[in-house]
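Enquirer: what follows is a predicted protein model with its sequence.
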Amino acid sequence: MSAEQIKNIENLIPLGKGKKMVNWKIKRFTASGQNYGSLMLSVDIVVKTPTGSEEIHAIAKAIPHSEFIQKLFNAPVTFRNEITFYKKILPMLQRFQRQHGVKEVIDFVPKYYGSRLNLKGDEDKVDQDALLLLENLTVANYTTLDRTQGFDLDAAKLIITDLAQFHAVPLAFKLKKPEVFEREIMPYLRLWVPKQRGRIYLRKKLSQLIDDIEELKPVKERILKVFDESFTPRETRETFATIVHNDCWMNNFLFKLENGKPVKSVMVDYQSCSYGSPARDIVFFLFSSVKDDVLKDHYDDLIKLYHQIFMSTLGKLKCVKTPFIFEALQQEINYEARYSQFVHVAFMLYPIFIPKAEVRDITEHDAKMMLSHKIPEAQKRKFVFIVNEFIKRKWI
């Protein structure tokens, strides 16, 4: 898939009777460093209608040609899963909400226009012609924020509110319709785990980073112990288990701003969704993407806000709320922070803080490139902050 052409684009969007796609313009959408797992193209389409014409402004998400990126993100599986999320799972969850009288259903997801796995109509194969067409949110004045700066309190509150609903609605669906959840949703929720060779390389990079930061050397063995334990297979704890996004970092949230203040957020990139604890997303989001001073002053407030929205959402869907008391959520957070999210956060700092001069196009990515740049001081400071916060909370 190139920036100059999308094959058979006129067959991607169901337009309805009397409408016909007559013109379109395609170009690269994201700059290097904004997206790592897929090729993103902007598509501006003119549609002829019985009464005139209309425009569709979309983003086409395609599989990159890079074999490394395809393997890293398990593209044949994750691309199918993301298409299924937009095409099938999200509408199912929204119908479920409406059936329970909820008027303000999940709305922090871009509009879905169309998709395909290939050009042959083969439902068993994802190839280079696979495509997912979504609303171009920048046309509606949504924007990403500086990934190196982190979110302020207002932005963090918006995202925490959306995450609580994102987790609570499928959890309620699971509790109310367990057989449907198992049959229609679970097959598309697979957690990606690095292979043994990749883990050895990651451990080496983490060890080198600690050696380069004097104040962390005394706790090096404790940090590496947490790294090793992160890859121990563990059974899913069913009480809170739901759909988990698994990639809640800066670049996967867009905001509408009013007078410079975020008033609405949208979450994108559902290719890594899995079945597990919502605490995975909570911990990863807070410690990878929120300003340090906001976490210091408002961590407890943000967790309480999450729980409040989570419980309110379950209540609107007429679910028993007893198993989900605040103390139970805290236990989930403590567990996931200790056994899964420290490593996740630590290595997310590499793409977050990679110097702009060293950012490469998605077609050039490989494992060494993604982790071999000279570590900026800002990344070191953030890593020290995370280690100290995890130690303070007895997660390390």
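Expert: Nice, thanks for sending it over. A quick note: this is a predicted structure, and the numbers were derived from the prediction, not measured.
Enquirer: going forward, measure contacts and count neighbours with C-alpha atoms only.
Expert: Fine.
Enquirer: show me where this protein has its helices.
Expert: According to DSSP state H, the chain carries its helices in the segments 67-72, 75-84, 90-99, 153-176, 178-180, 196-211, 220-229, 279-289, 292-316, 326-336, 342-353, 367-371, 377-392.
Enquirer: against residue 234, how distant is the closest residue in space to residue 112 that isn't next to it in sequence?
Expert: The shortest distance from residue 112 to any non-neighbouring residue, by C-alpha to C-alpha, 6 or more residues apart in numbering, is to residue 134 (4.7 Å). For residue 134, the distance to residue 234 equals 35 Å [C-alpha to C-alpha, to the nearest Å].
Enquirer: between the two, tell me which one has more neighbours.
Expert: Each of residue 134 and residue 234 has its neighbours counted (other C-alpha atoms under 10 Å); residue 134 has more, 23 against 8.
Enquirer: quick one: contacts for the more buried one?
Expert: Counting by C-alpha atoms under 8 Å, 6 or more residues apart in numbering, residue 134 touches 58, 59, 60, 61, 110, 111, 112, 113, 114.
Enquirer: return the most buried member of the helices of the chain.
Expert: Mean neighbour count (mean count of other C-alpha atoms under 10 Å) peaks for helix 279-289 among these, with a mean of 24.
Enquirer: show residues contacting stretch 289-298.
Expert: By C-alpha under 8 Å, 6+ apart, the list of residues contacting stretch 289-298 reads 147, 149-153, 156, 249-250, 286-287, 382, 385.
Enquirer: ok so, going back, report the buried members of the contacts of residue 134.
Expert: By neighbour count, with 16 or more other C-alpha atoms under 10 Å, the contacts of residue 134 hold 58, 59, 60, 61, 110, 112, 113, 114 as buried.
Enquirer: try this one next to it:
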Amino acid sequence: MITNLQQQIDSSNPNFTINFILDQLIKSKQNPLNLKGINEIESVNIPTMEKLDGEVKYDSKGREDLIEWIDHVLPLIQNSPISLNFRIPQVYAFKYSEQSKDFLLLEDLCFNNQKLFQVELADGLNNEQVESAISSIAHFHALSLSLPSKLIDSFKNHPNLDIDEKSLKIKERIFSTPDTAEKFKGNEEKLLNLFKNFGNYRIDQHKEFGLDPVIVHGDTWTNNFFFKKTEDKNSSEFDALFDWQVVHIGTGINDIVRLIFICVDAELRRLNSIKWLQIYEKSFNKIIKKLGKEEKNLKSFKLIKEIAIYHSKYECCFQLFLIANILGQEKEGTKREKLINRMKCLFDDCCKENGFFNE
């Protein structure tokens, strides 16, 4: 019998509670049990510690870069003299499976009545949320330069991030439904050429600009962002960044371009993209100065803009791929319309000679 949802399973970690296990495991069902606020439950199916010990283990044949991140990078970042200004959840254990039965057991970030919220992709981030997220990610990129060079180099063999239109059936997805097909009508050849010419992820991208590499998150969109929630309303304060499974080295600016392209509606993006790059410049260079690494690592706005443009067409390919995939599951008309419009506006800008980051 469970009499207290805050009962600790692992006494060595105050956040490893039954409530956390239930939240992470049961909510994956189609009709999750509503267990919040229940003080006593006579019978509920949760894994025993023996089952967790037996089945939820690090798999050295799986995500080696994630293991490296968990074991070596995260402790150094979290214990740095310059504090990280957002939270990265501790990973207690994970299991990797070729059959897509991956399992991550993460730290509960909502202890002590802390509340977080996510922004739905279709709703899009507002200006203040984008500013907060970019400032925090820039802070992290700069802080990663304080890591030992050998540790940073261990992430140079990044996962395959090429976007192959044919195998991913992106054109087929876009033209399989009337609403997306209508928006992209007459653009089939341009679409295919975009993926053909810019769908490959550029290796050693930082070297093209003579930069030392930073640690790149690699998957910066709303599904991995959490913001603080106050008692009476949602705030714009960036609080946590999840899912570090494709972490690798690079310029870092691609994290920002992806955030802007995927998470923001076109009107807001076009109006504020230059200002957001300036926020990145200010936040990144502030930490670089604190680290005493000004000589090699300060980034000018001109350079940041140049790098952002360099990444733009690949990140446009990724946005089209991601949203086309999500639209296959989204049935609500208004949300579909917003997502399709975000796709088409980005594609239109991508087809222009100087479509991105114009002052």
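Expert: Thanks, I have the structure now. Not measured: the values here are computed from a predicted model.
Enquirer: overall similarity of the pair, as a TM-score.
Expert: For this chain pair, the superposition-based TM-score is 0.71 by TM-score structural alignment, normalised by the length of the second structure; 314 aligned residues with a C-alpha RMSD of 4.2 Å.
Enquirer: picking up where we left off before, nearest to residue 125 of the first structure, out of the helices of the first structure?
Expert: For residue 125 of the first structure, the closest of these is helix 75-84, at 7.6 Å, according to C-alpha to C-alpha.
Enquirer: okay, now the closest residue to residue 59 of the first structure other than its chain neighbours: neighbour count?
Expert: The shortest distance from residue 59 of the first structure to any non-neighbouring residue, by C-alpha to C-alpha, 6+ apart, is to residue 42 (4.6 Å). The local packing of residue 42 of the first structure (other C-alpha under 10 Å) involves 21 other residues.
Enquirer: residues contacting residue 42 of the first structure?
Expert: Residue 42 of the first structure sits next to 25, 26, 27, 28, 29, 57, 58, 59, 60, 136 when contact means C-alpha under 8 Å, 6+ apart.
Enquirer: which of the contacts of residue 134 of the first structure show up in the second structure as well?
Expert: Among those, the contacts conserved in the second structure (both residues aligned by TM-score structural alignment, their matches' C-alpha atoms under 8 Å) are 111, 112, 113, 114.
Enquirer: pretty sure the third one sits against residue 15.
Expert: No. Taking C-alpha atoms under 8 Å as the definition, residue 113 of the first structure is not a contact partner of residue 15, at 9.4 Å.
Enquirer: between the contacts of residue 134 of the first structure, which sits nearest residue 346 of the first structure?
Expert: The closest of the contacts of residue 134 of the first structure to residue 346 of the first structure turns out to be residue 61 (C-alpha to C-alpha; 27.2 Å).
Enquirer: ok, the closest residue in space to residue 45 of the first structure that isn't next to it in sequence to residue 15 of the first structure distance?
Expert: What sits nearest to residue 45 of the first structure in space, not counting adjacent residues and going by C-alpha to C-alpha, 6+ apart, is residue 24, at 4.2 Å. Going from residue 24 of the first structure to residue 15 of the first structure by C-alpha to C-alpha gives 14 Å.
Enquirer: how much space between the aligned residue in the first structure for residue 129 of the second structure and residue 263 of the first structure?
Expert: Under the alignment (TM-score structural alignment), residue 129 of the second structure maps onto residue 155 of the first structure. The gap separating residue 155 of the first structure from residue 263 of the first structure is 8 Å, by C-alpha to C-alpha.
Enquirer: again with residue 235 of the first structure
Expert: From residue 235 of the first structure across to residue 263 of the first structure, the span is 38 Å (C-alpha to C-alpha).
Enquirer: just want to know which of the two has more residues nearby.
Expert: Using other C-alpha under 10 Å as the criterion, residue 235 of the first structure and residue 263 rank with residue 263 on top: 13 against 7.
Enquirer: and the more buried one, what's its match in the second structure?
Expert: Counting by TM-score structural alignment, residue 263 of the first structure corresponds to residue 237 in the second structure.
Enquirer: next: residue 331 of the first structure.
Expert: Residue pairing (TM-score structural alignment): residue 331 of the first structure is matched to residue 306 of the second structure.
Enquirer: what of residue 316 of the first structure?
Expert: In the second structure, the residue paired with residue 316 of the first structure is residue 290, using TM-score structural alignment.
Enquirer: now do residue 164 of the first structure
Expert: In the second structure, residue 164 of the first structure lands on residue 138 (TM-score structural alignment).
Enquirer: so who does the residue positioned nearest the centre of the second structure touch?
Expert: For the second structure, the residue sitting closest to the mean C-alpha position, by C-alpha atoms, centre = their mean, is residue 220 at 2.8 Å. Contacts here follow C-alpha under 8 Å, 6+ apart; on that basis residue 220 of the second structure touches 255, 256, 258, 259.
Enquirer: circling back: could the kept ones among the contacts of residue 134 of the first structure be laid out in JSON lines, adding distance to residue 395 of the first structure?
Expert: Output for those, formatted as JSON lines (distance: C-alpha to C-alpha, whole Å):
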{"residue": "111", "distance to residue 395 of the first structure": "38"}
{"residue": "112", "distance to residue 395 of the first structure": "39"}
{"residue": "113", "distance to residue 395 of the first structure": "43"}
{"residue": "114", "distance to residue 395 of the first structure": "43"}
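Enquirer: residues contacting residue 171 of the first structure?
Expert: Per C-alpha under 8 Å, 6+ apart, neighbours of residue 171 of the first structure: 240, 241, 242, 243.
Enquirer: out of those residues, which one sits closest to residue 306 of the first structure?
Expert: For the contacts of residue 171 of the first structure, the nearest to residue 306 of the first structure is residue 240 (13.6 Å; C-alpha to C-alpha).
Enquirer: and for that closest one, nearest residue in space, chain neighbours not counted?
Expert: residue 277 (5.8 Å).
Enquirer: residue in the second structure matching the one you found?
Expert: Aligned partner of residue 277 of the first structure by TM-score structural alignment: residue 251.
Enquirer: and the closest residue to residue 332 of the first structure other than its chain neighbours, what is it in contact with?
Expert: Closest residue to residue 332 of the first structure apart from its sequence neighbours, by C-alpha to C-alpha, 6+ apart: residue 279 at 5.9 Å. Residue 279 of the first structure makes contacts with 329, 332, 333, 336, 337, as judged by C-alpha under 8 Å, 6+ apart.
Enquirer: now do residue 345 of the second structure
Expert: Going by C-alpha under 8 Å, 6+ apart, residue 345 of the second structure touches residue 266.
Enquirer: how much space between it and residue 24 of the second structure?
Expert: Applying C-alpha to C-alpha, the value for residue 345 of the second structure to residue 24 of the second structure is 36 Å.
Enquirer: ok, now how distant is residue 266 of the first structure from residue 283 of the first structure?
Expert: In this view, residue 266 of the first structure and residue 283 of the first structure are 19 Å apart by C-alpha to C-alpha.
Enquirer: in stretch 99-108 of the second structure, which residues are buried?
Expert: For stretch 99-108 of the second structure, burial by neighbour count (16+ other C-alpha under 10 Å) applies to 103, 104, 105, 106, 107, 108.
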